[in-house]
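S.K.: After the sequence you'll find the predicted model.
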Amino acid sequence: MDGILDYNFQWAKMFSGEPALWMWEGFTTTLQISAIALVGAMLLGIFICILRMTPFKPLRWFALAYTEFFRNTPLLVQIFFWYNASHFVIPAGINEWMNDLYYWFPGPFAVLGHEFVGEWVLFNVELITGVIALTVYTSAFIAEEIRAGIFSIPKNQLEASRAVGLSFLQGYRYVIMPQALRIVIPPLISQALNLIKNSSLCMVIGVTEMMFQATQIESYHAIPFEAFSVALMIYLAISLVVSFCITMYNKHFMIQVMY
């Protein structure tokens, strides 16, 4: 207890100089990899869901193996797999090109009254492999949730759509899918939030997201409590903002449908 009471908190360090810059870079990197992976996971998840429902058995078996494999293996192991196998999966020329691809901040710019200038790596092998791991892992869960949403719609609705002249694909597009997507919005929100939080695991392969930067701040400036507290609060704020925005959109959408 004496050690805790005697600890000299240095919150000012977190909002000035290198710690503020590093945490800002970690924040933007976290948002970047989460947004890219979420879009990719949605598209890939819908595609895998379609394969799960196709009458062609080899495609169904492939989709089933895909979802079972990636849902039942740890994400951390998958991240290491993609990172260490990237030179087998990604051609060497593309690896070199990604290492040379940079984005420059249109600086100088100010955050919280502090000015930042410099270059920032937008794409590199570590970031790409982290996005691939998050995308593939999350898409397996999304595929199953969308499939469950489709199966929750009574079959007679598809039959009724065919009876009024819609084709099979039109019935799914205009009747089944709109209802299924409304049903799966809550679990999709949970998957989006899980993806944002899971992005912190990418620090193990050198992606400079928030946990990586918090660890770096702790090592170089010896303020572990402040660094990890700020990282925790940022993760909490992101989760609350995403939950609130999507919940409000869902509520507005439901009201319009009812009327």
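M.R.: Good, I have the coordinates.
S.K.: Please count neighbours and contacts with C-alpha atoms only from this point.
M.R.: Will do.
S.K.: if I look at residue 98, how far off is residue 128?
M.R.: When CA to CA, to the nearest Å is applied, the distance between residue 98 and residue 128 equals 9 Å.
S.K.: out of the two, which sits in the busier spot?
M.R.: Per other CA atoms under 10 Å, whichever of residue 98 and residue 128 has more neighbours is residue 128, with 21 against 18.
S.K.: Show me which residues of stretch 34-46 are buried.
M.R.: If you call a residue buried by 16 or more other CA atoms under 10 Å, then stretch 34-46 has these buried ones: 34, 35, 37, 38, 40, 41, 42, 43, 44, 45, 46.
S.K.: Using CSV, lay out those together with secondary structure and distance to residue 141.
M.R.: Written out in CSV, the entries for the buried residues of stretch 34-46 read as follows (DSSP: H, G, I helix; E, B strand; the rest coil; distance: CA to CA, whole Å):
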residue, secondary structure, distance to residue 141
34, helix, 16
35, helix, 17
37, helix, 13
38, helix, 12
40, helix, 13
41, helix, 9
42, helix, 10
43, helix, 12
44, helix, 11
45, helix, 8
46, helix, 10
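S.K.: what number of residues lie near the residue nearest to residue 61 when sequence neighbours are not counted?
M.R.: Counting by CA to CA, 6 or more residues apart in numbering, residue 52 is the residue found nearest to residue 61 once chain neighbours are left out, at 7.6 Å. Residues contacting residue 52 under the criterion other CA under 10 Å number 24.
S.K.: if I look at the residue lying closest to residue 80 once chain neighbours are set aside, how far off is residue 160?
M.R.: Among residues not flanking residue 80 along the chain, residue 205 sits closest, at 7.3 Å (CA to CA, 6+ apart). If you measure residue 205 against residue 160 using CA to CA, the figure is 52 Å.
S.K.: got another, please set it beside the one above:
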Amino acid sequence: MPTLDLAAILHGQFLDWLVAGVGLSLRLTAAALLLSLPLGLGVALMRLSPWRPLSALAWTYVEAVRNIPLLAHLLFWYFAVPELLPDALKTWLYEGHIEAAAAVAGLVVYTAAYLAEDIRSGLRSVPEGQWLAARSLGMSGSAALRWVVLPQALRATVPPLISQTLNLWKNTSIASVIGTAELMTQAQRVESASFRGFETFLVATCVYLGVSLLITAAGALYQWRFPVRAATR
């Protein structure tokens, strides 16, 4: 009967592979989150624009992205997009880290569409009286948005933002299909070399769970420290 032996994979080269995979997964999550936040904010503002073509463009982006699987996004950025680039840039990418670059691009485009809807909901939750009060104080529309509306909207967006961060962290595992050396790819590598499938994927599962719980705890701590209070009209 097989016995559980975590020490068989938590040492030497196997441990190095797993640690490298965790590090890359965390970097993918951080990079994609930092890039998708401003993109999602921009798309959300476009959705609320009174200029119909701009609003329609943002709506098309959100609906197109959200109705295509993340796997298709990653494959598109890995196989299709480089072929559209100049030869020099394409060669540079393939000589470097095309897998990680394609993973970040796919994750950013995919995550930003969901963040845009969350931020748009946050913006719409701010009472119209806040806009009117800011304008009555002599603020321009952009100043009212920047100093009055956005701070309230973004604080209200924190709970869904935590959920999207969790989804983003877990979605990094799908990048294994394009050869990105994140945690799941490295776990498969360890399993193939050690023939310890149960132990390997048990460790990977615990890492995904542990990081997810840390993200959830950080979100709960933020909401406790900075509770969202309804704005008066």
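M.R.: Yep, it's here. All of these numbers come straight from a predicted model, not from anything done at the bench.
S.K.: one step back: and residue 205 and residue 160 of structure 1? Which one has more around it.
M.R.: Between residue 205 of structure 1 and residue 160, counted using other CA under 10 Å, the more crowded position is residue 205 (19 against 13).
S.K.: which residues does the equivalent of that one over in structure 2 contact?
M.R.: Using TM-score structural alignment to pair residues, one finds that residue 205 of structure 1 aligns to residue 178 in structure 2. Contacts of residue 178 of structure 2 were listed using CA atoms under 8 Å, 6 or more residues apart in numbering, and they are 74, 75, 78, 99, 103.
S.K.: and which of these is nearest residue 167 of structure 2?
M.R.: Set against residue 167 of structure 2, the nearest of the contacts of residue 178 of structure 2 by CA to CA is residue 103 (14.6 Å).
S.K.: Which element, helix or strand, includes that closest one?
M.R.: Under DSSP states H and E, the secondary-structure element containing residue 103 of structure 2 is helix 98-125.
S.K.: Tell me the counterpart residues of that helix in structure 1, please.
M.R.: Using TM-score structural alignment, helix 98-125 of structure 2 corresponds to residues 125-152 of structure 1.
S.K.: Count the residues that sit near residue 208 of structure 1.
M.R.: Using other CA under 10 Å as the criterion, residue 208 of structure 1 is surrounded by 25 other residues.
S.K.: Ignore what I typed, I meant residue 31 of structure 1.
M.R.: Residue 31 of structure 1 is surrounded by 16 other residues when neighbours are defined as other CA under 10 Å.
S.K.: Residue 14 of structure 2 too?
M.R.: By the measure other CA under 10 Å, the count of residues near residue 14 of structure 2 is 20.
S.K.: List the contacts of it.
M.R.: When contacts are counted by CA under 8 Å, 6+ apart, residue 14 of structure 2 is found next to residue 190.
S.K.: Under the alignment, what does it map to in structure 1?
M.R.: Looking across to structure 1 (by TM-score structural alignment), residue 14 of structure 2 lines up with residue 19.
S.K.: what's the mean deviation for the helix or strand encompassing that match versus structure 2?
M.R.: Secondary-structure element containing residue 19 of structure 1, defined by DSSP H and E: helix 17-53. Between helix 17-53 of structure 1 and the corresponding residues of structure 2, superposition yields a mean separation of 0.8 Å, by mean CA distance after the TM-score superposition for structure 1.
S.K.: burial of residue 201 of structure 2, as a residue count?
M.R.: Around residue 201 of structure 2 there are 16 residues (other CA under 10 Å).
S.K.: got the buried residues for the host helix or strand of residue 234 of structure 1?
M.R.: When elements are assigned from DSSP H and E, residue 234 of structure 1 belongs to helix 224-258. For helix 224-258 of structure 1, burial by neighbour count (16+ other CA under 10 Å) applies to 224, 226, 227, 228, 230, 231, 235, 238, 239, 242, 243.
S.K.: That one to helix 17-53, inter-axis angle?
M.R.: For the pair helix 224-258 of structure 1 and helix 17-53, the angle between their directions (axes from the mean of the first three to the mean of the last three CA atoms, to 10 degrees) equals 40 degrees.
S.K.: list the helices and strands helix 224-258 of structure 1 packs on?
M.R.: Taking 3 or more CA pairs under 8 Å, 6 or more residues apart in numbering; DSSP states H and E as contact, the helices and strands that helix 224-258 of structure 1 lies on are helix 177-198, helix 210-221.
S.K.: I'm done for today, thanks for sticking with me.
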